[in-house]
Structure formats: structure tokens, C-alpha cells
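Sequence first, predicted model second:
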Amino acid sequence: MTIGIIDSGLTTSNPEFSGRISSASADVAGSRGLTNADDLHGEMVALVAAGARDGTGVMGMAFNATIAAYRADTPGSCLSTNGCSFADSAIATGINNAIAAGAKVINISLGGSSPNAAVISAVGRAASAGVVIVVSAGNDGGAQVDDFAAALRAAGNGNVIIAGSVGTSNVISSFANRAGTESAWYLAALGEQICCEYANGVIKVTSSGGSNYYTVYNGTSFSAPQIAGAVALLRQAFPNLSAAQAVQLLLTTATDAGTSGEDTTYGKGVLNIAAAFTAQGSTSIGSSQMAMGDTSVVTSPAMGDAISAASLPTVMMDSYARAFNVNLASGMRAAQIMPRLTMALTARQESLSLAQGRVSLAFTVDANGRNQGNPWRGALRLSREDADASRVLAARMIAQLSARTRMGLAYSMGADGLVASLQGQDRPAFMIAANPLEDAGFARHGQTAFALRQDLGARWGGLWGLTLSAERADGQIGAPWRTTGMPDPMQRSDAVYRFGAAADGHWGAWDAALGLSWMAEQRGVLGARLNPVFGAQGADSWFADASVGWRPMGDLRIGAGWRQGYTAIHAGTMLQSGSHLWSNGWVVDAALANALKPGDTFSIRVSQPLRVAAGGANLWLPLAYDYDTQTTTWGTQRLNLRPHGREIATELAWHLPLWGGSANANLFWRHNPGHYATLPVDRGWSVGWKYGF
């Protein structure tokens, strides 16, 4: 950027300006050259605006900018005790020359009475040419800005900023003219103790009384070039900005000072260049709005620590059509790991069951007793709402429809467990090590399930059966979802439907089952949730299950199972076809009844919960923006959802009758809990005793 500076000249030999003084620079009030031996005001202004970033001395705000300097002081006037004077004709010429030199911002650290028509016309031409003008408010300590500044603002068609001064604590300087009636265009910046005067190309040091001193300056003259430099930086970084937009950005992103909001002292507030460089207004990716602070992805437990090293760079646009490089990985959240042992031990539950003829019922209810003692009113029913209100944690009904047909219904229980019950599978119970054949990779609640089993009788040397099942649930998001800094409850659940068929067979000491199922998620991707900006439309998953059991002796059973999953992610606006996941889980367990005493059971299980083994999402994202052509370059970014860790859970369990009740002891060990490679081993033990009344 080129910054036009209309002032008293500058020292051309100063290394802070080396190679960056425009050849268009000139003395517009005479033929003396730019260097002014009688006054350093213009040089100080230029240092504040554009001093070099060279590791020494002063660094200006726009340290790489080109300086178009126009010396406008009246010849001989700087020798006066009142300081330099400036003719309106020279100021007008300087403005016109700066426009011709291609300046995007012009600094005028001058003041006084209202200018003549030539200056007003020059300011109007600058506004038409898309040039910002920054002018000092004046140093009279008055309630209104200088008439000169007010007149330039009135002629500038929204392209003029009036610069006030504050100290390091953002308190208005005693000498600075206040905003007054120009508060909408008044912006303060540091104007006290501005460093430093130069001599022979280095900062001037004065020695006196054994001490060294720097010469510093005060005044709104030195606030203005900071604002002018900020304009240059903005228009360099974002060349699409108009002059009016650059002005608006600096005024609206100012740090508030004094009375809340715009006021007659501080105007819009204090310059905050960092805030001006942040996205303003609504932001978007492509044509879809998304705030930079919004959650981009929440993964599921099956994905573990997959996003721990993820990178998903893209380009977002703000309301000024400015492009920002953003890494969406900063808005990703991994599924939270729940404390399994604590939940298992602190839950107060009661199990109720009864059987009569061909029907059996089982309920598990919350035993906290919130509604105990209240009289019952209304009809007995088990809708989802009534079950939730009554704290029914799970319910199951199995009915024998005919000699070979059984039906099962369940609430808050998945179809997998219901199918296992109808098949008569003998699975040991564990507190921590879950069975992946009952795991979809994410938490579900409010499940309702139906299963129908047909006994096929003796075939191929064994007894066979076929079970059909259906399930409806709400998939639960694995971590809090944030939208513009606030939780969004609408993102917490997702309708999930699942349908399956399973065949089972029994041959003496052996039993086996094979199952296939299809799961449809309304918005989720194996439990993960993607921001709607990607056009996510859910996913379809297919699971193939295989299990086998062997009873080598009456009291000993050994079993194993494997679940293989494939998830196809539905293509959307930014989700490309071909996005898919492969997942699997396995279990090996054994149970020995009457191990140490009659009626007890000793069990061991080693399992891997469902885990994404390969795959991810292909996202079509903007990667770059060209301001010259105003076009966006798009490309594919891969979000790998395979975790680095792999949970292996091992648990020993001992159940036995004791003192008229039942006792249990459990010992567990989890490697990489939750599929997090960096988490320490989760291990523990528990003992418990229950007595029913």
C-alpha cells in the first residue's frame, strides 16, 4: 500500500524509510526537497505510520508501506516560534498528488480553521477515488474537533476518520479535542509519549546530568498515522475493501471507552487493529453460513481419538467478503468418556419379573423413589413419555405365540439383546467389558425394539431358528454441541432405525448365530455429528455378526463373537460420495458355573468395543480465495475417523448366592479406554451384595 503523508517533509536519508519513499513524493509548497532541517514533525508522523521493521529503532504500523510524502509547509514558516504554517493550496495539491500516486490512505496531521474550496474539492476527489483520509482532531483540549477536521469529514463522503488521542490506559489525553458532534467518525489512538526523534539515522539520545534521554512527542498528530497505517494494513490484507468499508471496520471494531457505546468524548472508542483483522458479521463457507466458533464435528465413541491430530483447513468469508484461513479442527470435539464403574455402582435400580403361561415380563426401574407415596391416577400404559416419567429404565416382554413362534417387545433395550433372549443365548454378565455384538458405536436412548423368532426345527444335523427384528432409537451426541458459543439442544439427538435378520443353530455342545442388519441414521454418521454447513444427511450402516459357543462340559461355556460394520455416508453439498467407514468389534468370554461353591459363576471376558478400523469423510471445501478475480478455489479435504488407540477390556466376574441375597466381585482392566492411545490404563475392582425384600 502507498500512504500519502501531507506534512512538513521527512529526512530522506533515514534508514527507516530506505527504498520505500515514492518517486512521486515532492515539495508542493516550494522547491526545497523533502528533508526539512527546521522541523521533524513530518518525519515523526512518517515513522509512526511506516517506520521499517528492521530490528532496530522505531517500527511503524504499516512497516512495509510505500510513503508518498508531500512537503506542504510554507517556506520559512517552520522557523517561527508558532511552528510551521500550511497554505490550503499546498494541502490541496498534496491531496491531488497523493491520489495520482495511487495512495489508498492519506494522513493529514494538520489542523486549524476551515479549509478553502480547493481543499474541500480535493477531499471530494479522494473520496471518489476510493481513498481514506485520516485527519487529526486537534490539540486544544476542546469539546469539539478542529473546524479543519470537521470540514474534511463533511466533504469525505464517509471516507474520513478523525483521530483523537489517549494514553497507555486508554484515557483521553488532556490536550486532545474531544469527539463532540463528530462522534460517529472519531477514533482515538495512542498519542502520548510517542517515540522517538532521529539524528544521523538512529534514535537521538541526549545526555544530561549523567542520564540519557530520548525525545518523545505528544499530540493527535501522532494518533492519526497509527490509524492511517491500520487502514493500509487492512487494505493490503483485504484488497476487496472499499474506502468506506475500511473506515467502518476500524470504527465498529474499536475498543469502547468512556460512556458505553458512542459518546462525545471518545467517539467510537480506541483503535483495535487486532479486532479489525477478525471476521465481522456472519461468516460462511461457500454459500452456507457458519460461525467461526461453531462446532464443526462431534465424533462418536467408535472413533475415539481420531481427531486428536486432525487438520481441516478451509477458507471462510465474513460479511465484508474478506477471506480467512480457518482450521475447522479447532471446532471438533471428541466423544466424552463416561466413568463406567461409577455409573454401574451408583445406579439404584430394581428388577421386577413375572411369567404366566406363555408370557413373561421384566422391568428395571429407577429405585430413587421420587414418586413413592403419590396415589396412582389414570390408565396403566407404557408409552415412551409415561415410561420416562415413571423412570422405567428398561422393559421387556416375550410371548409364545405358538409352539414354534415367539415374539419380543422391549423399551429402552436394543434389538440385539432382545434377539439374544429369543435365541436363548447364554451370555455371562459383566459390569465394564461390554459385548460389541450389542454395540452400534454410540449411545442410544429411548429405544423401542421388536423381534419375532421362528423355530425352524431340526435341519442339517442341528436345531435352527430365524429371528427378524426392528428397532427405533434416538442417537445421543457424544459431546456438547456449540453454536455461536451456546449449546444447541436440537443437535443432541438423532432418529436411528435398525432392521435385522439372524439365524441361529444348536448342535449338541455347540451353538452359533449369524446376523445381518441395516441401520439408518437421520443425521448421524455412526453416531458422529457434522455441522449442517457440510450438507450432512445421515448415513446407512450394515452390520454382519457372527458368534459361536461351545460347552465342553456341563458347567463350562466358552464363547466368541465378531461384529463387522460398513457405513456409507450420504453425500451432501460438501460431503462427497465415496465417504465411508469400516468398523469392527470382538469378544471372547468364558463362564464356569459352580466353580468354587454350588450356585456361583466365575466368568472372564476380553473384548474390543466397536471401533472404526478405516475410512473417513471426504469434504469438498474452499481452500483459497483470489481477490483479483473474486473466485474461490475448492478441493477435497480428508477427515480420517480411525482412532489411534484401541480399547481392549478384560474383566473377571464372580457371582454367588450369599446370606439370602446375591454377591458379586469384579476386577477389570481397560487398555486405551475409549480408543484413546494417550489415556492411562483404566483399572479397578468392586464388590457388592444385594438383598431383595
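Looks like it came in fine. Numbers count the residues shown, from 1 in each chain.

C-alpha from now on. contacts and neighbour counts both.
Noted.

What is the longest helix seen in the chain packed up against?
Determined from DSSP state H, the single longest helix within the chain is helix 220-237. Where contact means 3 or more CA pairs under 8 Å, 6 or more residues apart in numbering; DSSP states H and E, helix 220-237 is packed against strand 2-7, helix 41-50, strand 105-108, strand 132-136, strand 160-166, strand 186-190, helix 243-252.

Take this one as well and set it beside the first:
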Amino acid sequence: MADRVWTLPAGAALLLLSGCGGGGGVNSTGTPASGSTGTTTIPTTPVINYNDAEYTRSNSATDASAISAWNAGSTGAGITIAILDTGLSDPTGQFTGRISSASTSLSDSAGYADQDGHGTAIAAVAAAARNASDIEGLAFGATVMALRTDNAGSCATTAGCAFSTAALATAVDYAVTNGAKVINMSLGGSPATTQMRAAINRATSAGVIIVIAGGNDGDAEPDILAQIAADPIAHGLVIIAGAHDASGAISSFSDKAGTFAPYYITALGTDVRSFDNKGADYLYSGTSFSAPAVAAAVALIEAAFPNLTPAQVINLIYASATDAGAAGVDSTFGHGLLNLVKAFQPIGTSSLAGSTAAVSLTQNAVLSGAMGDATMAGSGLDRTIILDGYGRAFSVNLAGTVAHIGQRRPLTGAIGGALVTRNTQEGPLSVSLTMARDLAGEPWAGFGQRGLTANGQIQARTVTATATMAIDRDTIAGFGFATSGRRLGDLIDGGEGSGGAYLVARSPTDGPGFDGNSGMATAFRHRFGRLAIDVTAERGALAALLRGERESAYTMMTMRATRTFGPLALGIGTGLLDEDRTVLGSRFGALLGGRGASTRTAELDARLNLGRGWSLHAARRQGWTSTATGGALVRGRLQSIASAFDIGRTGGATQFGLRYSEPLRVTHGGFGLSVPTGYDYSTLSANYTLTNLNLAPTGHERDLEASYGLQIWGGWLDTNLYLRTQPGNIALAPNDVGGAIRYGINL
């Protein structure tokens, strides 16, 4: 049976450049990337300025942003690219030391020296040296296996170079046997014969990737040889390379993806700068010159990520392509344009190396006011090793992935909207309801709102609700909705206070100390003469702070003993705060545990009755927090403090209060982290560095608030003025100054 003959794709045009060493007439396409947004592959290499004149001249490399791979430490070194073409000549030393000793002629030609120039130009696009002259190939560190397969003398004919079945099939087998990882075939014109199919089957079964030029006839389907990519014998490891121009449009001559779109990608194929077997520079056009760019991309990826299977390498090239034409994989561009910027960035779900803890590249923590302006600087998270969805290791800077809860504006929530309060007393039972008014100005009543459960309707309509029951002379119990346990405890204590109706300056014992939505609360008090014991409990929720997270819950229980000594009452208490997925109101992703915390508290409280309705009050809460471990977090210990001091007067038709408070603030401690800072692909294991994350803020919020109330027209007129310095415990935050005037009537 006679050999089938393949030819170089028809229509390949070239233009001779004047001045072989310069850049005259050649425009770089695309903006060279300076790196992959802070990420580098492992291991990292010394920083080199690749963005120079040689890179600018190399328009195939710039179009694909090969600099991203180089900055990540990959040049293709250690990978052999087999080029089945017209051979290779190296008159200017562009391939010195990188021509495989296995290079040879597998046709009836003598030696692999290039008599035509096509093979040399193809090899240059893929792997010309970085040597400050002419151009550099995308994989300038790769080894080239030049396998000359053209029929002797055919390139000198008007029909162009011809390649026989026997030579090409033998070359494919030879490339596999001699260690090639990727095979480039910038030729086509005839369907694959049985002999060729068998060779491709053996190559792809061995995990060798084959790149075939898509064809230059401008057809709706790729060249007939390239169509073997869809054949089962290709095992999904054959890539069809189409051509686009400097603007990203499909080249006019390029065969399109058609029904072979799942195997098709484009690279620069119009006016590609390269040089021939005599060292002369040309601008070449044809899918012949798209294919070596794709083959070089394979080499760069395999050199950088030895953990990837050949199938994953191809999937990564497709997944990282720049979408073009119709959205998604389409019949013109297939997967799109070759894009090494994205190929060398993490793709898919990222996890901490050595664990399954999910890692966000944008936000891994949202800090509450208790941690204020604490940062991750100096925590060692600036060089954390993560694995992407392909199991590739990247060193990423996560120190900047901490956000802060928007600065609290407590006055807005405190003054509410149109509210009405109703109080009811029936013997030992007292009930107080504060409800929102509807648009008609009437309090909501009944369960007429459609679409809500009974409980949902109550929550939508009732702002707060409390009920207290005197069980006997010395015992009282209370229940509350949307109120804190401590506030309910003060209520069953007779509402004792210093006289101020404060809107902003918090009592340190009121709630958990951070912003949350109080749910249900209970309180119980029993007196033993001058000694009173009270127990409170509350449960609340915090809104989701991190993307993909859900609302989290907290529970808090306190026990306090209060002893009176004439006008002086001293209280001491202890408590336990459990948080579902937060730490003092801060949310941490799986990288930093993300599994909640437990806080033990100690409380001191003193109240002095000065007479004539005047009193002094001081309170302080100290907390010791332990966090659940996970991700990089191996130890979490925090100390926190909140305190307040106020003076006020109650009784008669007026009341006055002045309070100084320091809201909850972490004073000492943080997280002990075991951060992966190295990764070994041979063992798929990470190396770790122990470091600390300090969560004590530099800012220190201090609040001062004055409150004055006057009984008038059957109700109360309340005024408040306040000043918050370094609000949210953020040192650089501007002061928060405000005031409010309210008038209310209890019905």
C-alpha cells in the first residue's frame, strides 16, 4: 500500500522583515502580565525582569502572556517538545544545549538539518532562547526534539513540503520512546491512516499530548487530520490549534472549531514573528504557528505542576482560555484564546495545603469592633501555600484578606421608627410590648399578615416584649423577646439604674458585647435578705459576614450575686458565652478555624445611692476566650475587657444621666497558626511554619453620653448627646458625634 502524503497547511503566508535583530514593523499584542496577582507556583524563583525588549518582540509569547508562567518560575525546563516537521537548523545559537540528542530524520532525508525553514520557525515560536537577541519562545527553557519527517526534495516543489504516513507514524512512536511530553504537528491535509491512528493511540495511551494545526482553508470545520482529536483513540489528549489575530478575532484563513469545539483553542496565528533556518526574521501567518504556542503552554504547565495528569493539563488549558465569540464553548473559537495569565492563577476551589480547609483569595475574616483595626500583617499569611481545584500549589498573600465590619452607627438602630409601647399589669404578672406601627399609623395586631407563620408574624411586628412574674415575695422570673438577658435581669430587679436612658454608650454587661440580634432571654432572681442571686440566659444570632456562610448563633448564661451594704450594692458574677461560628462577633473562614469560640466572663458591679435620687454606678466585664481549632489555627486565646461608669438622677418629673464607657475590646492574645510555607510535589506534602496572629487592636474606643428626660404632656421627652472616639476600636476612624430628641407615651 502506498504511503499517504501530508502537507503543510495551505495558505501559510510570510513576510520578510528588514533587520533581523530589531523590532521594526512588529507590534506586541496584549499587555505583558507582571505576575499572577500575587501568586507564584512552588518552588519560587528569584525575581527577573522578563518584560524587556526581547519579550516585546516575541509577539506569540506576549499574546499568550507567557511572562505569567516565567514569573511563576516555569520556563519549560525539563520538558521535551517533539516537533514533527522539516527539521531544525540553529545558525544563531538560539537552541544551544537544548536540542535533544534524540533529534533525527525519520524520512528519506539525511539528518535533521532544516532545508526549508518551516520546522525552525515552528521550533522558535515554541522554544527560542531568552538571550537578549531576536525573539524568545514561550517555553524558552524546554528541550526541542527535532524529528525531520518531510520527503526529500519535496519542500523545493511548488506543491510544498510533503510528509509520508510511515515517517510520521514512526516519528510519533519515536518521540514517545525518547521521552517527549508533547508532540507538535503543524501539518495536515489528509485523514489519518490506520498506521497513523495506531501511533496516535499508543502515544495518547502513554499520556503524551499531541497538538495539531487546525488548518488554513477558512472552513467551518478543522482540517481532516486534526479531526482525530474527537476519535476515541485520542483519549482526549489531542488539541486542535486554531488561529486568531492581534485583536483577538479569528484569523480569516483559520479553520474554525465547528463540531470539534470541545478539542479546539486558538493562539496567535496572524503575523507571528519568528526566524527561519538561516536566521532571517519573518512575520508568519497560519495555524502552523498557533500550534507551537499551545504545545509550549503544555510544556510550561507540566514543568510547573508535576502533579497534574495529562488530562488535567489539557483541561486546565481549556478552562483558563479567554472566552471569545459566543459565550462558552462555541463553534468558532472552541474554548477561546490561549491565556497563560489565568492558567497560572488558582482555578476552582482553593484549600489550605495539607488540609481540606477552604481558602478564599479575597476574604478570610471579618473583624468585629472587639478586634477593631487588628490586621494579619506579620502573621506569616503573606506566603501561605494553597492548593487550587487541580491540586496545584501556589504561594499566596492572604494577609490582606481581612475585612472589618462596617462602622457601627448605634444611634440609627436605637431610635427605631414609629413604635408604640403597651404595658399591662395583672396581679403579679407584668407584660410590656413594643410594636412597630403600620403605614396607617395603627399598631399591628392579630395574625393577619399573610405568608408568615405565627412566630414569624410576631417577630415582624413586635420589636421587643417582656413579661415578669412574681412567684413569691423573694422570687421573680422573667421572659423576654428581642432583649438581652442582663437587661431583663435589671428589669426584674426593679429597674434600678443611674437615671440615664442611654442610646449609644453600652453597659459592659448588656448582651455579649458585640452587635447581634437578641432572640429569647430568661431571668430568675431570688433574695436571701440582703443577698440576691440572679441567673440570666439569652440566645441570639449574628448576620452572615462571609460569602457563602449562613447566620450564626450565640448563647450566653450569667450568674450574679449582689449584696447590699446600706446605700452600697456590690455584685460579682460569672458567665459563659458560646458562639457557633464567630469569635467575639468576628467571623473567620475555614482557613482560620471558622468553628466558633467559648468565652468565660467575670463581672464586677457597684452601685452607690447618693440620696435625693442620685446614684453612681460602675461595671466591668473581663473575658477569656478559647477558640475551636481548624485550618491553620492550632491555638486561640484572647483576653477582653468592657467597662462603664455613670452618674445620674431619677425620680420626679426629670431624669439625668452621664455615662463614660469603653465597649468590648480584645486586650491581649490572638491565634497561633501553623502555616504551610512550602510544598513537595514528589510527596504531595506541605512544610509548615509556626506563627502568631495578634488580634488586639491599636484603636481604643471611648464613649461619652449625656441623657436628659422630662415628663411633659403625659409622656416623656428624652434628649441624648454622645461622643465616640476611635469608634469600632479603629485608631484612624473619625469621631462619631450625634444626638437625638424623642417623645414617647406608654399606653
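Cool, got the structure. Everything numeric here is computed off the predicted structure, so don't read it as measured data.

Superposed, how do the two chains score by TM?
TM-score for the superposed pair, counting by TM-score structural alignment, normalised by the length of structure 1: 0.84. Supporting figures: 659 aligned residues with a CA RMSD of 3.6 Å.

any chance of the helices and strands packed on helix 220-237 of structure 1 in TSV, with distance to residue 441 of structure 1 too?
Below are these laid out as TSV (distance: least, CA to CA, whole Å):
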stretch	distance to residue 441 of structure 1
strand 2-7	59
helix 41-50	58
strand 105-108	58
strand 132-136	58
strand 160-166	58
strand 186-190	56
helix 243-252	47
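
Secondary structure element holding residue 408 of structure 2?
Under DSSP states H and E, no helix or strand contains residue 408 of structure 2.

correction: residue 494 of structure 2
Applying DSSP H and E, one finds residue 494 of structure 2 in no helix or strand.

quick check, distance from the top strand by length along structure 2 to the centre of its chain.
Counting by DSSP state E, the longest strand found in structure 2 is strand 654-680. Relative to its chain's centre, strand 654-680 of structure 2 lies at 24 Å (CA atoms, centre = their mean, to the nearest Å).

Check which residues of that strand are buried.
By 16 or more other CA atoms under 10 Å, the buried positions in strand 654-680 of structure 2 come out as 654-667, 669-679.

how about residue 600 of structure 1, what does it touch?
For residue 600 of structure 1, the contact set (CA atoms under 8 Å, 6 or more residues apart in numbering) comprises 593-594, 654-657.

Which parts of the stretch 51-200 of structure 1 are helices?
In the stretch 51-200 of structure 1, the helices defined using DSSP state H, counting those that start in this stretch lie at 88-100, 117-128, 147-155.

Could I get those helices in a markdown table, plus columns for mean neighbour count and distance to residue 161 of structure 1?
Shown next, in a markdown table, are the helices of the stretch 51-200 of structure 1 (neighbours: other CA atoms under 10 Å; distance: least, CA to CA, whole Å):
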| stretch | mean neighbour count | distance to residue 161 of structure 1 |
| --- | --- | --- |
| helix 88-100 | 22 | 15 |
| helix 117-128 | 20 | 12 |
| helix 147-155 | 21 | 7 |
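
Quickly note the distance from the residue sitting furthest away from the middle of structure 1 to residue 471 of structure 1.
Centroid-distance maximum for structure 1: residue 76 at 60.8 Å, with CA atoms, centre = their mean. Per CA to CA, to the nearest Å, residue 76 of structure 1 is found 94 Å from residue 471 of structure 1.

For residue 652 of structure 1, which non-adjacent residue is closest in space?
Once flanking residues are discounted, residue 652 of structure 1 sits nearest to residue 604: 4.6 Å by CA to CA, 6 or more residues apart in numbering.

Also residue 47 of structure 1?
Leaving aside its sequence neighbours, residue 47 of structure 1 sits nearest to residue 60 (CA to CA, 6+ apart; 5.6 Å).

Can you tell me what the one you found aligns to in structure 2?
Taking TM-score structural alignment, the alignment pairs residue 60 of structure 1 with residue 137 from structure 2.

I'd say its match and residue 126 touch.
Yes. Judged on CA atoms under 8 Å, residue 137 of structure 2 makes contact with residue 126 at a distance of 4.7 Å.

What is the neighbour count of the residue nearest to residue 423 of structure 1 when sequence neighbours are not counted?
Leaving aside its chain neighbours, residue 423 of structure 1 sits nearest to residue 504 (7.1 Å; criterion: CA to CA, 6+ apart). Residue 504 of structure 1 has 24 neighbours, counted by other CA atoms under 10 Å.

residues touching the equivalent of residue 663 of structure 2 over in structure 1, list them.
In structure 1, residue 663 of structure 2 lines up with residue 609, judged by TM-score structural alignment. Contact analysis of residue 609 of structure 1 by CA under 8 Å, 6+ apart lists 302, 434-436, 439, 441, 584-586, 647-648.

Same question for residue 553 of structure 2.
539-542, 579-581.

separation between it and residue 403 of structure 2?
According to CA to CA, residue 553 of structure 2 and residue 403 of structure 2 sit 21 Å apart.

Could you check how many residues crowd around the residue nearest to residue 417 of structure 2 when sequence neighbours are not counted?
Leaving aside its sequence neighbours, residue 417 of structure 2 sits nearest to residue 436 (CA to CA, 6+ apart; 7.4 Å). When neighbours are defined as other CA under 10 Å, residue 436 of structure 2 has 20 of them.

Find residues that contact each of residue 137 and residue 126 of structure 2.
Jointly contacting residue 137 of structure 2 and residue 126 under the rule CA under 8 Å, 6+ apart are residue 296.

what about those two, which has more around it?
Remark: of residue 137 of structure 2 and residue 126, residue 126 carries more neighbours, 35 against 28, as counted by other CA under 10 Å.

In structure 1, what sits opposite the more buried one in the alignment?
Matched by TM-score structural alignment, residue 126 of structure 2 corresponds to residue 49 in structure 1.

Just to check, its match is in contact with residue 225?
Yes. Counting by CA under 8 Å, residue 225 is a contact partner of residue 49 of structure 1 at 4.6 Å.

rewinding a little: closest to residue 267 of structure 1 out of the helices and strands packed on helix 220-237 of structure 1?
Residue 267 of structure 1 lies closest, by CA to CA, to one member of those: strand 186-190, at 4.8 Å.

relative to helix 220-237, how tilted is the closest one?
Going by axes from the mean of the first three to the mean of the last three CA atoms, to 10 degrees, strand 186-190 of structure 1 is angled at 100 degrees with respect to helix 220-237.
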